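In: Sequence first, predicted coordinates after that:
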Amino acid sequence: MSVVRLTYEEGTIRVEGVDPDADGGRPEPGDVLDLPFVEYDPRSKSGRAPAFRYADLLARLGREGVEYEERVFETPTLRGLASTYELRSYQADALSAWRENGDRGVLELPTGSGKTVIAIKAIEALATPALVVVPTIDLLEQWHAELREEFDLPVGRFGGGVQSREAITVSTYDSAYLKAESIGDVFPFVIFDEVHHLGGEGYREIARLLAAPARLGLTATFERPDRAHEAIAELLGPVVYRTSADDLAGEHLAPYDVRRIEVDLTDEEREAYERNQETFVSYLRESGIDMRRGSDYQELVKRSGSDPRAREALLAKQRAREIVSNADRKVEELAGILDRHRDDRTIVFTAHNDLVYRLSERFLIPAITHRTGTEERREILERFRDGTYSRIVASNVLDEGVDVPDANVAVVLSGSGSEREFTQRLGRVLRPKGDGGRALLYELVSRDTAEENVAARRR
């Protein structure tokens, strides 16, 4: 085998110098050459490998003592990077675990535990151009400001109407998806914040098209119900460090309690709930559909497009869910909670925008939903941070991707059965309290309804 030359082209690694006749015959498209992940490309008369396999190729060449020329990255060393952060013990352990795994893998730590700090120290340690990929504009702005402050250098951004590339750049997933092929040989280090988003079929292409050998994923909850986390592990590496809110509570995060309060439906709500639930359950029973199987749920959705009874069943289920989520006695219970915690900083979470506005009007609480403009949301959160507001109410928009100021009480009136959602909401009240006090999360559940099963799943 002659000297192997590696270059980056259009989301792939071009491999020259590999014997195309290694299998004894004329090479054809799809032939696997004598390096892993490399197939023959007749157009260029060379081998091709997916860009994300670049680190694996280097490792194989090194193990076999093959001489090679590496022309994928021609990037400078970033000298003088030094942040002001000092890692806590578990943060240092997480960074060490990632480095020991060849600078690849996922860190799973609870919200409020300082995942951003670990990533900043990783950038500092590698001292190489880095791309940070985030799901929202809010997170893009937060990372951009944090990196500029810590490293005192220009920081690029892809997203929010700005396309500016620097040695350290922050991008939304959407922008990274559009640019991945053209920047695949620019950043040897890529960080995926809220990495569970990478499981989406389209977003996976970002990681596939980037050649970055160093890859770090950050999340509070890695596993996805659709098992897409397995694809993420192939693209970034496995979970190399994991800790929970329970592990950190008391020393690094606030100690906390979760109080579940059951409320009864009113007679009118109960009658409407039972009627809609029966419509839904009857259709499942007659059609043989088992909602515990995700494929069966998809079958129900598919049938609803042509079967009026399937559509009515889905609508009935939605109406039943709204009844229990927005139950009047939950609102009455919330009034008592807000009264007991009038001196605390409280966030109220719901699953429905209508309830957000209802609560905002009744209790004179600032409201945040997906309809809230960026500037208005920023102003509300800033006033919550400085103490002007002591409580806010929000739909799912605050679950992820927004820098929420410290609070010590959270009230969940409604939500999904997602463990990720519950973990994110709990994390909003877990940052250490200056007075050493405990954080408290209330979970309001409608008694004798399907919501009890939903609450059990997320716990």
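Out: Received, thanks. Numbers count the residues shown, from 1 in each chain.
In: hey, let's count contacts and neighbours off CA atoms from now on
Out: OK.
In: how close does residue 189 sit to residue 106?
Out: For residue 189, the distance to residue 106 (C-alpha to C-alpha, to the nearest Å) stands at 14 Å.
In: next one: residue 119
Out: 11 Å.
In: hmm, back to that, among residue 189 and residue 106, which residue is more densely surrounded?
Out: Legend: neighbour count by other C-alpha atoms under 10 Å for residue 189 and residue 106, higher for residue 106 (29 against 24).
In: another structure for you, compare them:
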Amino acid sequence: MPVTYELRDYQHQWIKDIWNSWEKGNRRVLGQLPTAAGKTVCFAHISHKFFDQGKQVLVIAHRIELISQAAEKLSEIIGEPVGIIKAGVPANPERRIQVASVQTLSRREVLDLPMKIGLLILDEAHHATALSYRRLIEHYESAQILGVTATPQRIDGQGFVNLFDDLVVGIDTAYLIQAGYLSKFRLFATNQTISTLGVAKSRGDFRAKELAVAVTSQIGVSEILENYLKYARNLRTVIFACSLEHSRALAAEFSRNYISAEHLDGKTPPQERLEILQRFRNGTTQVITNYEILTEGFDCPNIECVYCVRPTESSTLWLQMLGRVLRTYTFKPTAVIIDITDNWKKHGLTDEARKWSLLPKTISEIQNKGLIQCEHCTHIFKPLSKELAKIEAEVDEDGVVIQHHQAICPSCSKTIDFTTIENFALPCFSRIRLRQGFSLSLTEIDLSVSTYRLDLVTDEMRKQGLRGASPTKIYSAIFIAFIENITRFTLGDWREIVKMVEPSQSAITKKAWELYKEAFERHKNRILAMSFVEQKKLKQQGSSNVATNVTTIEALGQLENSIFWEPKPQEKSSKFKKNLGDNYFKMKYKSQWFESLTYCSMLTGDFLNINAGLFHVETKDVYVNICIEVRDLPGLKSKLTEICDPAEIEYAFTQGFGKLAKVMFRLS
């Protein structure tokens, strides 16, 4: 084992805990260790003990594109060639460690290779409830099982009690950052986040096509670029988009503005994908845009920024996205996180303590209509994507398409019939939706912590005898005691206070944000109350100057300017916005736009030609989502459907684009 990969103390302890669990009779162990904490180094060390026993090790990667990365890293650590089990790659069954994807090994004939597997390692093991993983575990019945993941939880609420016997939790991310093993980070966010109101959910997260419509109708690719230039210029950046089309559009917009950017998706050929990632690693490519492809397993220490434009209900997905930027790098003193969603408030930040468990969530916690229940063994699970392919469909009396599917229960292997409802396939027109566009403005969230302020809070709690009191009572006491200086408390201070007052709190950042906002509101109310008392006093003294004094006005003004979630109403410019829509989409779909206008009435066509432009286009196999930015004229909201009849608009754009069109207007 090369000296350069000598284990750290926490890695030694993690490995020791895994061996102790095996020795207690737990054959199937799930090990949790934060992203970039060295899971690969650890299981490479573990593998050597199996080598000494004359046994081989089989590592299962979650996706095909991660095989080469895993094999290369393992070979470097172990100091010997690693076998790769993959179509088109020569087999070397004699090599002591083998790497394969679960997709490759799902083919039964591959399992018959002459190998003596003593240890089966499941990387990104939070995916391991799929039937393909269960078959592997059953096939290698004499092997020890080690699942490794940074996030041992599933979005659908399934636990791991039927798959693993024990959970070994490693060191937390906060320690790794403090010790310098992971990078410190800065967070840039905005209160005017992308709204997901009304976006349907499927299998625990937002439904992809509806999420794409919501995101792309509110924020344009040019606005995303603008904030990149402000806060991440020249930083090697991974952007998490809300759809494939969105990712492609972002890459095109960045490239058009002389920033080297490339797009990745699941259909990118393997060799091309490797070349794109290599160009990103060596700095030839500065920005990579993607949709659900670089959230797991992608190791590139010189990523300097992650830019999240994709809201999610999954804390697992959120933490995996953040994990991409935390690896240390000589020329990266601080990582940058840009989040224009509310993910950071909803799911917290990466340095928060998490409670992991093999147990499943309760049904009330899951609240997930995308799950189905096996009628044979009552197991609740989510169908695989391939199982959502429709077998047959019918239309009910209300014109709704009901699709029939079949899935295999991962618990008992029985076939389950289930149905889903799909509305987009019907050639019918709905009322055009209207969204208010916004101008994105980011602010750095102050996560610094003042030891001085925390000591004052601790002393105050001790003086008032608040130890053991309810959190509500303690927080109220803090507000009262420090009301004059309460706005100096940073979000970082409040996060530490929450940890101190509520050690079991699972949503630290969310709770801290609520207290942070309440502190400003209380301080503002105090200033107003003092102003009222002062005015009353002056009036009683017979003073002719009873207006709010200048000091109070200045204090309120400074307060409003210091808290970014209460933006002042923007004054509307008397000048028309000249360039409505987004230039990228206007040029790409120029012919379709003008073709669509020819199918509109003269009044509607003229109105759109003068007062509107394409803002975003999301194309699918049988339909297209179109967002049109329209000038916010006086009284437009009430008269829009008169000027632009919904049925006429959607018919016109269906003809112009050659696909069923769903149209949304966005006010400029």
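Out: Structure's in. What do you need? Not measured: the values here are computed from a predicted model.
In: one step back: would you mind listing the residues touching both of residue 119 and residue 106 of structure 1?
Out: Shared contacts of residue 119 of structure 1 and residue 106 (C-alpha atoms under 8 Å, 6 or more residues apart in numbering): residue 216.
In: Name the single longest helix found in structure 1.
Out: What stands out as the longest helix in structure 1, according to DSSP state H, is helix 267-287.
In: Name the residues of that helix that are buried.
Out: Across helix 267-287 of structure 1, burial judged by 16 or more other C-alpha atoms under 10 Å covers 269-270, 273, 276-277, 279-281, 283-284.
In: Run through the strands of the stretch 201-350 of structure 1 in chain order.
Out: Counting by DSSP state E, counting those that start in this stretch, the stretch 201-350 of structure 1 has strands at residues 214-219, 239-242, 256-263, 346-349.
In: who wins for proximity to residue 98 of structure 1 among those strands?
Out: Closest to residue 98 of structure 1 of those is strand 239-242 (C-alpha to C-alpha; 6.0 Å).
In: okay, that closest one sits on what stretch of structure 2?
Out: Aligned by TM-score structural alignment, strand 239-242 of structure 1 corresponds to residues 167-170 of structure 2.
In: Off-centre distance for that stretch?
Out: A distance of 24 Å separates the centroid of the chain from that of stretch 167-170 of structure 2, by C-alpha atoms, centre = their mean, to the nearest Å.
In: Repeat that for stretch 100-114 of structure 1.
Out: For stretch 100-114 of structure 1, the distance to the chain centre is 13 Å (C-alpha atoms, centre = their mean).
In: cool, and stretch 68-80 of structure 2?
Out: 29 Å.
In: So which residues make contact with that stretch?
Out: If you take C-alpha under 8 Å, 6+ apart as the criterion, stretch 68-80 of structure 2 is touched by 1-2, 5, 40-41, 44, 61, 81-84, 98-99.
In: Can you lay out those residues as TSV showing neighbour count, distance to residue 22 of structure 2 and secondary structure?
Out: Formatted as TSV, these follow (neighbours: other C-alpha atoms under 10 Å; distance: C-alpha to C-alpha, whole Å; DSSP: H, G, I helix; E, B strand; the rest coil):
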residue	neighbour count	distance to residue 22 of structure 2	secondary structure
1	13	23	coil
2	9	26	coil
5	15	24	helix
40	16	19	helix
41	18	19	helix
44	20	17	helix
61	25	22	strand
81	16	28	coil
82	23	25	coil
83	21	26	strand
84	23	27	strand
98	25	22	strand
99	24	22	strand
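In: Great, nothing more from me.
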